[in-house]
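Q: Output the structure for:
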Amino acid sequence: MSFPSPSPPSSLSHDDTLRRTRVLSSNLYFDVPSTKVPVIYSSSYDISFLGLEKLHPFDSSKWGRICEFLASEGVLDKKFIVDPQEASEEDLLVVHPQTYLDSLKSSSTVASIVEVPPVAMLPNCTVQKKILHPFRKQVGGSVLAAKLAKERGWAINVGGGFHHCSADKGGGFCVYADISLCIHFAFVRLGISRVMIIDLDAHQGNGHERDFADDRRVYILDMYNSEVYPLDFTARRHIDQKVEVKSGTSTEEYLRKLDDALEVAGRMFDPELIVYNAGTDILAGDPLGRLSITPDGIIKRDEKVFAFARDKNIPLLMLTSGGYMKSSAKVIADSIINLTRKQLIEMSCA
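A: Coordinates of the predicted model:
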C-alpha cells in the first residue's frame, strides 16, 4: 500500500521546502510485502567491537536477543521480520544540520555521546562502521515503523528510541534523533498532522522535547524519574503532559499514574499517530533508571498503551529505547508475546 504525497502548503519556508524534498526523495519508506509482519530488525543493529561495547551499561546486543527469544517461543519466524534501510546523510539532514553530522567525523565527539571514552582513540572509519552504522540502521527502522503502523495499525522497531538526541546535540548513548526524523517523515509522506509521543523510558526525553518545543502538531506525554539524567529543565518546559516519578517508585504507583496520564492524554489531544518510547530501564535493579517496576509491571504497562491506541483506533509504533540490564531483552520479548495473546497485535502473515 502506497500513500500519495500531499501537496505542499504555499507558505513553506526555504528550509521546510528543502526538508520536504529530502523526505520525498528518501529510500527509507518502501513497500513491505503482506507476507512480512510489522516487526523491524536487522542484525546490523547489534554493536560489537573488541568488547568496547561492554564499557557502557547499555546491553548493545539486546535487540538481537529479543528476536531470538521471540523465535524460540514460536511467536515470530525470523523470515517474516522487516529489514530496514540505513539512513543516509540526506535522510539525516531532514532534522540534523550539516555541522552536527560533520562533528560525528570526530571519534572523540562520538565517544562523548555514547559515553565510552576509549572510542575516542579509534580511527573514525572504524567508528562509522562499528558504531554509527548500527545506529543509522535503527533510524531507518524507526522511520519505516510509522509507515507500517499507518498501514497495519501497529509496528515495532526492535531498536530505536534515541530520545536524548535533538537536532544539534547528541548524548546519553543517543547519536541520531530517530523520533524526530520518524515524525517529520510521517508529516510529509503520510499526510499526518497530529502526533502523540508517549515516552515511558525512565529518563526524560529531552531530545524530542527540544525539537518540537514550538510545534503544536506534536503532543508529548513524558513519564520519567525526575531525579536522574538528563535533568534538562529547559526541555521540561516543553512537555505537554509531564508525569514525574521518584527513585524507588513501585509498580502499583507507576501503573496508577500511567492510567491517570493516559486518561488525560486522551481528552487533551486527538492524534493520528502514536510514537511509543518503551524503555525498560524502569525495571527494578536498573542502575540508571532507579525505579522498582517488576517485569510483569512492564508487560502491563505496554498492554495499557497498546490498548489505549486500539480503543481510539490510532496507529501506534513502538521503539524499545533504554534498558541497562541483561534481563531487559527477555522482558521485552515477554511483553510482545503478551500483546499477541491479548490480541493487541497480530503476528500471523497474510
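
Q: from here on, contacts and neighbour counts on C-alpha atoms
A: Fine.

Q: May I ask you to confirm that Leu344 belongs to a helix?
A: No. Applying DSSP: H, G, I helix; E, B strand; the rest coil, one finds Leu344 to be coil, outside a helix.

Q: Can you give me every residue that contacts the closest residue to Phe185 other than its chain neighbours?
A: Among residues not flanking Phe185 along the chain, Val23 sits closest, at 6.0 Å (CA to CA, 6 or more residues apart in numbering). Applying CA atoms under 8 Å, 6 or more residues apart in numbering to Val23 gives the contacts Asp91, Val94, Phe185, Val188, Arg189.

Q: if we go to 10 Å?
A: Applying CA atoms under 10 Å, 6 or more residues apart in numbering to Val23 gives the contacts 17, 29, 90-94, 181, 184-189.

Q: element containing it, please.
A: When elements are assigned from DSSP states H and E, Val23 belongs to helix 14-24.

Q: Then Leu144?
A: For Leu144, the host element (DSSP H and E) is helix 133-152.

Q: May I ask which of the contacts of Val23 has the most neighbours?
A: Within these, neighbour counts (other CA atoms under 10 Å) peak at Phe185, which reaches 27 neighbours.

Q: let's see this one next to it:
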Amino acid sequence: MTSLYFDISDSQWPIIYHEKYNVSFLGLEKMHVFDAKKWGNIIKHLKDEELIDDESIVKPQEAKKSDLLAVHTKKYLRSLNWSAKVAMIAEVPVVAFLPNAFVQYAYLRPMRLQTGGSILAGKLALERGWAINVGGGFHHCSGDRGGGFCPYADISLLIRWLLDSQMIQNAMIVDLDAHQGNGYARDFLGVPEVYIMDMYNRDIYPKDKQAKKAIRRKVELRCKVEDMEYMLKLRQNLKAALEEFRPDILVYNAGTDILNTDPLGLMWITELGIIKRDEFVFQICKEHNIPIVMLTSGGYLRKTAKIIADSIVNLYNKGLISGNGEKD
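A: You can find the predicted model right below:
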C-alpha cells in the first residue's frame, strides 16, 4: 500500500491540487510554450466562480521513490539526477546548465506532487464516483523513459497501484489529448486488464508505432478537425469501447491542446467543443456507473486554464459531479 492514499472528509471535494504544482525556473519557464502556472490558474477561476474554497480542495503528498518504483526503473529515476536529461524531457534547453538540486526543487518536485495527486485520485474516484487531479496526465512518460514535458508516468502509476492493491481488476484509459499517449501504452503493451482508447492527431508528435500496438481502440484524426466530426467520432467510439470492455475505473486524459488556437495540437476544436467533450465523457461514465478520474494533461495556451475551470463548473451544473461525501 502506498502512503499517497489517505481518507478525506465529507466536506472535501475529490478535486486534488497543491499550490506547489506550479513550475518556476526563475522566470526561465516563460521560454516554454507551456503555461507553467496553468494549474494554479484553474483553481483561481474555480474560486472566482465560488465552486470551491481552500477547505474543499484535497492536497496530495509528493510521490516518493518507493511509490515511483511501482512502474519506473531505478536506472530511469537515477537519470533524472542529470540536468541535461531533465532539459530534454522538459524541452527547455537552458535547464541543462542549472544545478540539479535546483532542477529537482523547481521542476521535478512539482511533477512528483502532481503524480502523487494522480495516484490519490484513483482511490478517491472509487470512493466518490469521480475525482479530478488539477494536474497530471503525463502520457508521454513510461517506466523507462520520459519526454514531451512528462517526467513521471503518473497514468501508469495510478492504475498499477490500484491493481497491485487489489482495489480494481481492470481499467480503461480514454486519452483525448491532441497527442498520442505513448508512455502508458508502452507500459501496458500486452496487459489485457488495461483497455486503451486513444483519439489523437496522427500528424503530430510522437508518432510512436510501437506504442500504437497497445491501443485497443485507435481513433486517428487529421489536422484542422472541427467540433462536429470530433464529437461524432468520440461518441461512436467511446460507446463501442464500453460495449467491448467493462472497466472498474476510467482514467480520462482530458488535454485541452485540441483547442483551435493551440500551436502544437493543430486541431480546430472550440472552447464549447471542449466543454461538451468533457460533459459527454462524464455523462457516459455516470450512465454506466463507472468511477472516473480526470487529469488535465496538455494545453499550451494561457486561456486553457479558464476553459478547464468552465468545464468543471459545467459538470457541476449538469449534476455530473457534486461536493458532498456521497458517491455520485
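
Q: so what number do they get for TM-score?
A: The TM-score (TM-score structural alignment, normalised by the length of the second structure) is 0.98; 326 aligned residues with a CA RMSD of 0.9 Å.

Q: so where do the helices sit in the second structure?
A: Listed in chain order, the helices of the second structure (DSSP state H) span 38-48, 65-68, 74-79, 83-90, 100-103, 109-128, 154-164, 182-187, 209-212, 227-244, 271-287, 304-317.

Q: What span of the first structure is the third one aligned with?
A: On the basis of TM-score structural alignment, helix 74-79 of the second structure is assigned to residues 98-103 in the first structure.

Q: Pull out the buried residues from that stretch.
A: Neighbour-count burial for stretch 98-103 of the first structure flags Leu101 (criterion: 16 or more other CA atoms under 10 Å).

Q: Please list the residues outside that stretch that contact it.
A: Identification of contacts with stretch 98-103 of the first structure by CA under 10 Å, 6+ apart yields Glu89, Glu90, Leu92, Leu93, Thr109, Val110, Ala167, Asp168, Lys169, Gly170, Val175, Tyr176.

Q: Include distance to Gly161 of the first structure when you put those residues into JSON lines, please.
A: Formatted as JSON lines, these follow (distance: CA to CA, whole Å):
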{"residue": "Glu89", "distance to Gly161 of the first structure": "19"}
{"residue": "Glu90", "distance to Gly161 of the first structure": "20"}
{"residue": "Leu92", "distance to Gly161 of the first structure": "15"}
{"residue": "Leu93", "distance to Gly161 of the first structure": "18"}
{"residue": "Thr109", "distance to Gly161 of the first structure": "20"}
{"residue": "Val110", "distance to Gly161 of the first structure": "18"}
{"residue": "Ala167", "distance to Gly161 of the first structure": "14"}
{"residue": "Asp168", "distance to Gly161 of the first structure": "17"}
{"residue": "Lys169", "distance to Gly161 of the first structure": "15"}
{"residue": "Gly170", "distance to Gly161 of the first structure": "13"}
{"residue": "Val175", "distance to Gly161 of the first structure": "11"}
{"residue": "Tyr176", "distance to Gly161 of the first structure": "10"}
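
Q: Please spell out the ChimeraX selection for the buried subset of those residues.
A: The ChimeraX selection below is limited to those of the contacts of stretch 98-103 of the first structure classed as buried (16+ other CA under 10 Å):
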select :92,93,109,110,167,168,169,170,175,176
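
Q: what's the farthest-apart pair in the contacts of stretch 98-103 of the first structure?
A: Pairwise distances across the contacts of stretch 98-103 of the first structure peak at 20.7 Å for Glu90 and Thr109 (criterion: CA to CA).

Q: show me what contacts the residue lying closest to Asn22 of the second structure once chain neighbours are set aside?
A: Nearest in space to Asn22 of the second structure, with sequence neighbours left out and distances taken as CA to CA, 6+ apart, is Lys37 at 5.1 Å. The contact partners of Lys37 of the second structure, by CA under 10 Å, 6+ apart, come to Glu19, Lys20, Tyr21, Asn22, Val23, Ser24, Glu29, Arg302, Ala305.

Q: Residue in the first structure paired with Lys37 of the second structure?
A: Per TM-score structural alignment, Lys37 of the second structure is aligned with Ser61.

Q: what span of the first structure lines up against the longest strand along the second structure?
A: Of all segments of type strand in the second structure, defined using DSSP state E, the longest is strand 194-201. The aligned range for strand 194-201 of the second structure in the first structure is 218-225, by TM-score structural alignment.

Q: I'm done for today, thanks for sticking with me.
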